[in-house]
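Enquirer: here is the input, now give the coordinates:
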Amino acid sequence: MSQKPAPYFAPKGGLPPQTALMTQRAVFTSAYALIPQGCFSDIVTSFLPGWTGTRLWVIARPMSGFSETFSQYVMEVSPGGGSDAPDAETGAEHWIFFTEGLATLTINGTGYEMEAGSYAYIPPATAWRLHAAGSSPARFHWLRKLYEHAPGTPVPEAIVINERDVPVRWMPDTNEHWGTTRFVEPDDVRHDAHVNIVTFKPGGIIPFEETHVMEHGLYVLQGKAVYKLNQDWVEVEAGDFMWLRAYCPQACYAGGSENFRYLLYKDVNRHAKLRGPGAFGALA
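Expert: Predicted structure coming up:
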């Protein structure tokens, strides 16, 4: 029998009452951003052409001073809603992670039943569609990135799996307090980005300030922690989203009585793009 999936936070929208305090935890800096769960209100939802019965929160998009490599949507698709033509950008690759509800995802004519914990990777230039089923909305994360082809390296195949069927790989010397659910092997250079799930047991930590080339998007699925973002220690909880630019220092102390878990995006396995002298003016 399959293990019962862990709980995943999913926003439900709504609007705070007029009596609510405006003070929140939202932060936007040149090194990182924090979009707390309280920002996921009805008035900041978006809609997409080609999708029916669907609204979404856009929590990352490429723009000056923010995300450079990816976009991330928190999707809510009503029963019977969905799309036969989800994205006109044929060069984009896609990751989908379900937090609530049911849907049928069809990739190249093959249908897959998606539920909480279901994960899919869809390569670029791949025909796919998605329609919600069941009696309640289907809620999931949808991440998009322009795939970076590499000479002599084939495009990876599609992946559909449930995270409960993927073992957590615990970091060495952590007493199984810090680990990652990896859907792709780190050395598989066909992939130019990873979307994984990171788990900390209560009291687990990142014991040093990670400072590296990878851009990150972190959506907290469960629990709470204090997270180091650049020079700031920030309290975060389920439903919060963090963006970290390349080389932004990060560390973590997991707190509370349950596991602290987040969906993690990072760009990997490609050369850093170089700019010629023309980008900065002629050299003297």
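
Enquirer: going forward, measure contacts between C-alpha atoms and count neighbours the same way
Expert: Noted.

Enquirer: same question for stretch 99-108: list its buried residues.
Expert: Buried residues in stretch 99-108, counting neighbours by 16 or more other C-alpha atoms under 10 Å, are found at 99, 100, 101, 102, 103, 104, 105, 106, 107.

Enquirer: right, and the helix or strand after the strand or helix carrying residue 55?
Expert: Element membership of residue 55 [criterion: DSSP states H and E] is strand 52-60. Next along the chain after strand 52-60, taking DSSP H and E as the criterion, comes strand 71-83.

Enquirer: pull the distance from that next one to the chain's centre.
Expert: Remark: strand 71-83 is offset 15 Å from the chain centroid, using C-alpha atoms, centre = their mean, to the nearest Å.

Enquirer: counting contacts, what elements does it pack onto?
Expert: Strand 71-83 is packed against strand 52-60, strand 128-133, strand 138-146, with contacts defined by 3 or more C-alpha pairs under 8 Å, 6 or more residues apart in numbering; DSSP states H and E.

Enquirer: continuing past it, what's the next helix or strand?
Expert: Trace forward from strand 71-83 with DSSP H and E and the next one is strand 92-100.

Enquirer: contact partners of that following strand?
Expert: 7-10, 114-125, 137-147, 195 (C-alpha atoms under 8 Å, 6 or more residues apart in numbering).

Enquirer: do stretch 223-231 as well
Expert: 31-32, 209, 233-238, 244, 248-261.

Enquirer: show me these that map onto strands.
Expert: 32, 209, 233-237, 244, 250-255, 260-261 (DSSP state E).

Enquirer: how many neighbours does residue 212 have?
Expert: 12 (other C-alpha atoms under 10 Å).

Enquirer: who's the closest spatial neighbour of it, skipping the chain neighbours?
Expert: Among residues not flanking residue 212 along the chain, residue 247 sits closest, at 4.6 Å (C-alpha to C-alpha, 6 or more residues apart in numbering).

Enquirer: residues contacting that neighbour?
Expert: Counting by C-alpha under 8 Å, 6+ apart, the residues that residue 247 touches are 211, 212, 213, 214, 215.

Enquirer: contacts only, for the first one.
Expert: Contact analysis of residue 211 by C-alpha under 8 Å, 6+ apart lists 246, 247, 248, 249, 250.

Enquirer: one more to line up against the first:
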Amino acid sequence: MTYAFPPGGLPDQSVSPEGTAIFTTAYAVLPACTMRDIVTSLLPGWTGTRAWIIARPLSGFAETFAQYAVEVAPGGGSQTPEPDSSSQAALLVASGQMALTIDGQTHDLRAGGYAYIAPGSDWSIHNPGTTPLQFHWIRKRHEPAPGIDRPDSFVTSDQETPVNWMANTDKWGTTRFVDPADLRHDMHANIVTFLPGGRIPFAETHVMEHGLYVLQGTARYLLNTDWVEVGPGDFMWLRAFCPQACIATGDEPFRYLLYKDVNRHPGLSL
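Expert: Model prediction:
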């Protein structure tokens, strides 16, 4: 399994600036080629670290979450990674070695390693390896619900978690790190897999907001009324109710990290 990550660097001066990035009121596409060195951010409380912040709460853009691609140099990391005590996190390691400590327990994560970090947890990240640590980080403020406990932190991996194949097909499935019936969770960060030729056979339209980071493979993706070609390292944001569908292309699996907000009543104010 491979896990794409921003390429960094900077194109040669001979490269045309005409690109394929799209930003609309219904969706956005940020191709991997836009995620270069000059658009990274440094983060307070982190050492030897840079981040591509590819989604953030913004009027007319993401409303419920922020999403980062984070690169940590050997020896770098943070003892205080999260500035918001109400925030929860989903982490997916793309490459390198992560020493992740949650509430006093340290875990060794490699490519495909996944962690859910509950709000209010005491956690830290360190790169003990000799190569850069690269990981994806999704942040969302947890929304408590009456009579429902706070979720627990846990660590697992893509490799340890089975794919749940959709009804009537063995070409489209979801790696679910959280039981969909567990109402403690108000967000899911799953990996969706399409084998070659697999597809979403209808245009989904639903209340959940999405962030999709392509980890592997290629596809044609329907976003509102437009079909776009996407591949490794591309990011898509879809607002609530934006129609979407997918047709995998190429001869390898098409896989993406999917964020969605779930299991809560919609707020009744803007």
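
Enquirer: what's the TM-score here?
Expert: TM-score for the superposed chains, counting by TM-score structural alignment, normalised by the length of structure 2: 0.99, backed by 270 aligned residues with a C-alpha RMSD of 0.7 Å.

Enquirer: filter the ones in strands among the contacts of stretch 223-231 of structure 1 down to the buried ones, ChimeraX style.
Expert: With 16+ other C-alpha under 10 Å as the criterion, this ChimeraX line picks the buried residues out of these:
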select :32,235,236,237,244,250,251,252,253,254,255,260,261
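
Enquirer: residue 17 of structure 1: which of the ones in strands among the contacts of stretch 223-231 of structure 1 is nearest?
Expert: residue 237 (21.5 Å; C-alpha to C-alpha).

Enquirer: can you find the partner of the closest one in structure 2?
Expert: Correspondence of residue 237 of structure 1 to structure 2, assessed by TM-score structural alignment: residue 231.

Enquirer: count of neighbours near the residue lying closest to that match once chain neighbours are set aside?
Expert: Nearest residue to residue 231 of structure 2, sequence neighbours excluded (C-alpha to C-alpha, 6+ apart): residue 218, at 4.4 Å. Neighbourhood size, residue 218 of structure 2 [other C-alpha under 10 Å]: 23.

Enquirer: which one in structure 1 is aligned with residue 218 of structure 2?
Expert: Using TM-score structural alignment, residue 218 of structure 2 pairs with residue 224 in structure 1.

Enquirer: quick one: that match from residue 188 of structure 1, how far?
Expert: 32 Å (C-alpha to C-alpha, to the nearest Å).

Enquirer: ok, residue 53 of structure 1 - how many residues close by?
Expert: 16.

Enquirer: kindly report the same for the one 10 residues further on.
Expert: Residues lying near residue 63 of structure 1 (other C-alpha under 10 Å) number 11.

Enquirer: how about residue 271 of structure 1, what's its match in structure 2?
Expert: Per TM-score structural alignment, residue 271 of structure 1 is aligned with residue 265.

Enquirer: does that match belong to a helix, a strand or coil?
Expert: coil (DSSP: H, G, I helix; E, B strand; the rest coil).

Enquirer: mind listing what it touches?
Expert: Taking C-alpha under 8 Å, 6+ apart, one finds nothing in contact with residue 265 of structure 2.

Enquirer: one more: residue 243 of structure 2?
Expert: Counting by C-alpha under 8 Å, 6+ apart, the residues that residue 243 of structure 2 touches are 203, 204, 205, 206, 222, 223, 224, 225.

Enquirer: how much space separates residue 211 of structure 1 from residue 251 of structure 1?
Expert: From residue 211 of structure 1 to residue 251 of structure 1 the distance is 9 Å (C-alpha to C-alpha).

Enquirer: what of residue 226 of structure 1?
Expert: 9 Å.

Enquirer: which parts of the stretch 101-250 of structure 2 are strands?
Expert: Here the stretch 101-250 of structure 2 has its strands, by DSSP state E, counting those that start in this stretch, at 105-109, 113-117, 123-126, 133-141, 154-157, 163-165, 172-175, 187-194, 210-216, 218-223, 226-230, 235-238, 244-249.

Enquirer: in JSON lines: those strands, plus distance to residue 15 of structure 2.
Expert: Below are the strands of the stretch 101-250 of structure 2 laid out as JSON lines (distance: least, C-alpha to C-alpha, whole Å):
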{"stretch": "strand 105-109", "distance to residue 15 of structure 2": "37"}
{"stretch": "strand 113-117", "distance to residue 15 of structure 2": "36"}
{"stretch": "strand 123-126", "distance to residue 15 of structure 2": "37"}
{"stretch": "strand 133-141", "distance to residue 15 of structure 2": "27"}
{"stretch": "strand 154-157", "distance to residue 15 of structure 2": "38"}
{"stretch": "strand 163-165", "distance to residue 15 of structure 2": "40"}
{"stretch": "strand 172-175", "distance to residue 15 of structure 2": "37"}
{"stretch": "strand 187-194", "distance to residue 15 of structure 2": "32"}
{"stretch": "strand 210-216", "distance to residue 15 of structure 2": "24"}
{"stretch": "strand 218-223", "distance to residue 15 of structure 2": "23"}
{"stretch": "strand 226-230", "distance to residue 15 of structure 2": "20"}
{"stretch": "strand 235-238", "distance to residue 15 of structure 2": "22"}
{"stretch": "strand 244-249", "distance to residue 15 of structure 2": "26"}
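
Enquirer: and the contacts of residue 243 of structure 2, which two are furthest apart?
Expert: 206 and 225 (15.3 Å).

Enquirer: before we move on, the earlier item: residue contacts, the match of residue 237 of structure 1?
Expert: Contacts of residue 231 of structure 2 (C-alpha under 8 Å, 6+ apart): 214, 216, 217, 218, 219.

Enquirer: can you tell me the closest non-neighbouring residue to residue 62 of structure 2?
Expert: Distances taken as C-alpha to C-alpha, 6+ apart place residue 56 nearest to residue 62 of structure 2, at 5.7 Å, with adjacent residues excluded.

Enquirer: burial count for the one you found?
Expert: Residue 56 of structure 2 has 17 nearby residues by other C-alpha under 10 Å.

Enquirer: please report how far the equivalent of it over in structure 1 lies from residue 143 of structure 1.
Expert: Using TM-score structural alignment, the equivalent of residue 56 of structure 2 in structure 1 is residue 61. The spacing between residue 61 of structure 1 and residue 143 of structure 1, counted by C-alpha to C-alpha, is 10 Å.
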